[in-house]
Every structure is written in C-alpha cells, then in structure tokens.
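*Asks:* Sequence and predicted structure are below.
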Amino acid sequence: MSDKFFDYFSILIKGLPVTLSLSFAGIITACLIAIILSVLITTTSKWYIVKPIKTYLIVFTGTPLLVQLFLIYYGPAQFTFISQNLPSLWRVISQPWFCAYLALTLNSAAYTTQIFAGAIKAVPQGQWQACVALGMNKTQTLKVILPYALKRALSTYSNEIIFVVKGTALTSTITLMDIMGYNQFLYGTYYEFSIFIATGCIYLLINGLLSIMMRLIEKRALAFESTTH
C-alpha cells in the first residue's frame, strides 16, 4: 500500500505547476482588482460607479464558483460570431487555463473587495480627519490610509488565498490536468481510495505552507502596533 501511495503521489504532483500557476495568477490579479474596487466603493457615492460594483459583488459572491467556471468556459461557444469574426479573441477565451484563471480571478476579486472595503471602512475617523487637517487631498489621504487598512485585513485575506488554492480543484471539470485532474485520471484507472488521501496530503501541504507564509507576513506587517504600546 505504501509503495502504491508514493507512486500515486509522484503522478499527482505532475499537476502541481497548473495548480500553482492558476492559484498565484488568480490571487495577484484578484488582489489588484479588489484594491481598485474597494477604494472606489468606499470613497465615492456616484451611483454609476457604486451600483455596477455592487452588482458584480452580488453576482460573484452569490453564485457557486463551479457555475461561474462553466459559464465562462462553455458560454462563449454559444455565440458563433466570436469564433467566426474574432479568431484571435476566440483562441484566448477557448483555452481552459485562461477560462479557469478568469473565473478564479473574478470570484476571488469579489470576496477580496468585500474584505478590503470593510477594512477601509473600519479605519478610525480620526485618521481621516488628521489627514484632512494636514491639508492632504483624497489621493494623498489614500496613500496613508490604504496601506494601514490592507495590513489590518491580512488575517481575513489569508483565508481567501487558501480558498483560491482549494478552488483550483474545480478546474479539472474543464479538462485541465491540475492535481485534481490527475486524481480523477488515477482513480478512473485504479479505483484506489488511497489516491484521494494522497491528493488531500498535497493540498494540505500547499495550504499549510501558505498559511505559515501569510502569518509571517502578517506578523511583520503589523509589527508597528507592538512597538507603539
């Protein structure tokens, strides 16, 4: 059993590059989008900015990631004019990796926007007022407030990073050979329960390392609080 377990493990890790590339690309892009959206939704009251953002948040936090993945992957194929008239675009949006990346990014960006927006709103009013008293404009104020808010959001945001990595397991449903894709291949061949144990161990190892890394980053980012007491 142990020999088989390590044999399965060695095959499963062949899907590691796809899982990691999707995870990190999705996390980075989603974080950048979320920073922009959270700033917009917390610093403006213009309905034509706020309403579309809130609609986006409702749609992507209110529907399952698997449904979003299917819509993005299979949806464009329903419109033949795209493949006929826009071949360059079709070559991109028909790629499973890109569709998985887009679904993970949009889904994570929605949740991350809520986290960052909540952190910005939680910044004490006294800090905003202090920036105004110093004669800072909105851009200068954000340069002071935003880093502080993002540091305070790290604890919650680290959970979202873990969710993205676990979410990549769904991408095997659109033919991507990530870790879960190799899991399905092996199980369909050998029907061994230990295959799922090996798969779980790989995800546990990845997420464990990410958790440790995020805790170290959080500790370093919030070190200024311990020095002020």
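*Replies:* Arrived safely, thanks for sending.

*Asks:* make it CA atoms for all contacts and neighbour counts henceforth
*Replies:* OK.

*Asks:* what ranges do the helices span in the protein?
*Replies:* Applying DSSP state H to the chain gives helices spanning 2-12, 16-43, 47-62, 65-74, 80-85, 87-93, 96-121, 125-133, 138-152, 154-167, 179-190, 194-221, 223-227.

*Asks:* Can you tell me which of those is packed in deepest?
*Replies:* Compared across these, helix 96-121 shows the largest average neighbour count, a mean of 23 (mean count of other Cα atoms under 10 Å).

*Asks:* next, the one to line up against it:
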Amino acid sequence: MDLDLILQTFGKLIGGAGTTIALIVPALMLGIVLATVLAVMRMSGNGLLSRLARGYVFVFRGTPLLVQIFLIYFGLGQFSALWKSLGVWDWPMREAFPCAVIAFALNTAAYTSEIIRGGLLAVPFGQIEAARACGMSRLTVFRRITVPIAIRQALPAYGNEVILMVKASSLASIITIMEITGIAKQINSQTFAPFEVFTAAGILYLAMNFVVAMGIRGVEWKLTPHMRRRA
C-alpha cells in the first residue's frame, strides 16, 4: 500500500468535497420542504391528497436512485420543446448538476416525509390535550408542543437520511459530475491504483459523515434538556 499516493489523492479529493456539499445541501433543503408538504397531505384526512402523497412515496422509495437520476438526466431533456411551449425555463433539464440536485431532492423527500409523519404521530396526545386545557390556541399548540416534540422524535432518523444522502452523492459521478467519486475515478484511470485511490475517497466520506453525525448529535443534545440534566 502506497501511503504517499493515498495522501496525494486525499489532497486532490478535497476539492471534490466542495462539489459534493454543493449537491447535497440544496437537495436536502428542497427535499425537506417537499417532504413537509407530502407529510401534511398524508395526514390531511383528504383521501385524494393522501393517495397522491402515498403514491409519490411508493414510487420514489420503490425505485433505485440511480434509475431516477438517469430518467431525469436523460429523460426530461428530451421534452425541451414542451418546456419552452409551456414557458418553463429548460436549462435545469439540460445540465447534469441541476438534474442531480432535482433527483436527490425528489428521492430524499419521499423518505423524509415518512420521517416527519412518524415524528408527528409520535407526539403524545395527552400533552396536546393538556396544552389545550391551558387555553392555548391550535397554532400555539402546534408551534410550542407538536413541532418541538416531533423534531426531537424525527431527528435521529433524519440524521441517518442525511448520511445516506452524502453516500448516495457518489452516484452523481455517473452523469459526469466531478465530485469525490468522480475525481477518484479519474485519478484511478491515471494511476491504476484503485486500492489507494478509493481508500482515500472512503476516508473522506467517513470524515464528512462523522461531522454530520456529530452535528446531529449536538442538535439532539440541544433539544433534549432533560437528557442533559440526567447526564
């Protein structure tokens, strides 16, 4: 094993980490907004909205992310004339980077919506009743009781989803995006040292996910004062 090559490769891959972060952050932001809408649709009591949200989740959880990336990258661009006729800006459908962000956002929204729904369903009804007995309005109960408890309940599972998305970002290299895995493939084609190159890539992914895990743990610690007192 060539340690010098691992160190050299690691230095080159750090530049790709910026691209990976640029992919994941907007995808997670768009995904959580869409996931919130889907979770509200599932819990709205409206049969049509609930079935639409359930169908969305079924499709995006039941098909591979790689297939979704291919469909968006290679498929949507074929309807350029349609987008223009509808007055829709078709640039995102013609470029790899926005297509990858869209695919990641749509995929993570399906999983995150179930996490949010599970967090909301885990809120003890007794606490909601107690808040209403104290004279709180529905909006105040939702803002001060339901949302904080739901976030605490959903945070560990959402942390796992963020870590999975960091790892899934390696699939973006399939559509020519030079993130960590894309650069690692390029270096491997030049050095023919897959063990050293992909060891460096694995270490970088591990470091990024360690930061994510520590960040989620810090937020969880901040949101659970009773656990801090017990510790």
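*Replies:* Noted; the coordinates are in hand. Source: prediction; values computed, not measured.

*Asks:* quick revisit: turn the helices of the first structure into a markdown table, including distance to Thr173 of the first structure.
*Replies:* What follows is the helices of the first structure, written out as a markdown table (distance: least, Cα to Cα, whole Å):
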| stretch | distance to Thr173 of the first structure |
| --- | --- |
| helix 2-12 | 16 |
| helix 16-43 | 13 |
| helix 47-62 | 19 |
| helix 65-74 | 9 |
| helix 80-85 | 22 |
| helix 87-93 | 16 |
| helix 96-121 | 10 |
| helix 125-133 | 47 |
| helix 138-152 | 34 |
| helix 154-167 | 12 |
| helix 179-190 | 8 |
| helix 194-221 | 16 |
| helix 223-227 | 43 |
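
*Asks:* so stretch 104-112 of the second structure aligns onto which residues of the first structure?
*Replies:* Counting by TM-score structural alignment, stretch 104-112 of the second structure falls onto residues 104-112 of the first structure.

*Asks:* contacting residues around that stretch?
*Replies:* 26-27, 29-31, 33-34, 56-57, 60-61, 65, 69, 157, 160, 164, 167-168 (Cα atoms under 8 Å, 6 or more residues apart in numbering).

*Asks:* for stretch 133-146 of the first structure, same thing?
*Replies:* By Cα under 8 Å, 6+ apart, the residues outside stretch 133-146 of the first structure that reach it are Ile120, Val123, Gln127, Trp128, Cys131, Val132.

*Asks:* change it to 10 Å
*Replies:* When contacts are defined by Cα atoms under 10 Å, 6 or more residues apart in numbering, stretch 133-146 of the first structure is touched by residues 35, 38-39, 43, 116-117, 119-120, 123-124, 127-132, 148-149, 152.

*Asks:* again with stretch 210-219 of the second structure
*Replies:* With Cα under 10 Å, 6+ apart as the test, stretch 210-219 of the second structure has contacts from 152, 155-156, 158-160, 162-163, 166, 204-207, 209, 220-223.

*Asks:* If we use 7 Å, what do you get?
*Replies:* For stretch 210-219 of the second structure, contacts defined as Cα atoms under 7 Å, 6 or more residues apart in numbering pick out Gly159, Ile163.

*Asks:* go on, stretch 189-202 of the first structure?
*Replies:* Applying Cα under 7 Å, 6+ apart, the contact partners of stretch 189-202 of the first structure are Phe5, Tyr8, Phe9, Leu12, Asn183, Tyr187.

*Asks:* so which of those residues would you say is closest to Ala77 of the first structure?
*Replies:* Distance to Ala77 of the first structure, by Cα to Cα, is smallest for Asn183 among the contacts of stretch 189-202 of the first structure, at 27.6 Å.

*Asks:* Many thanks, I have nothing further to ask.
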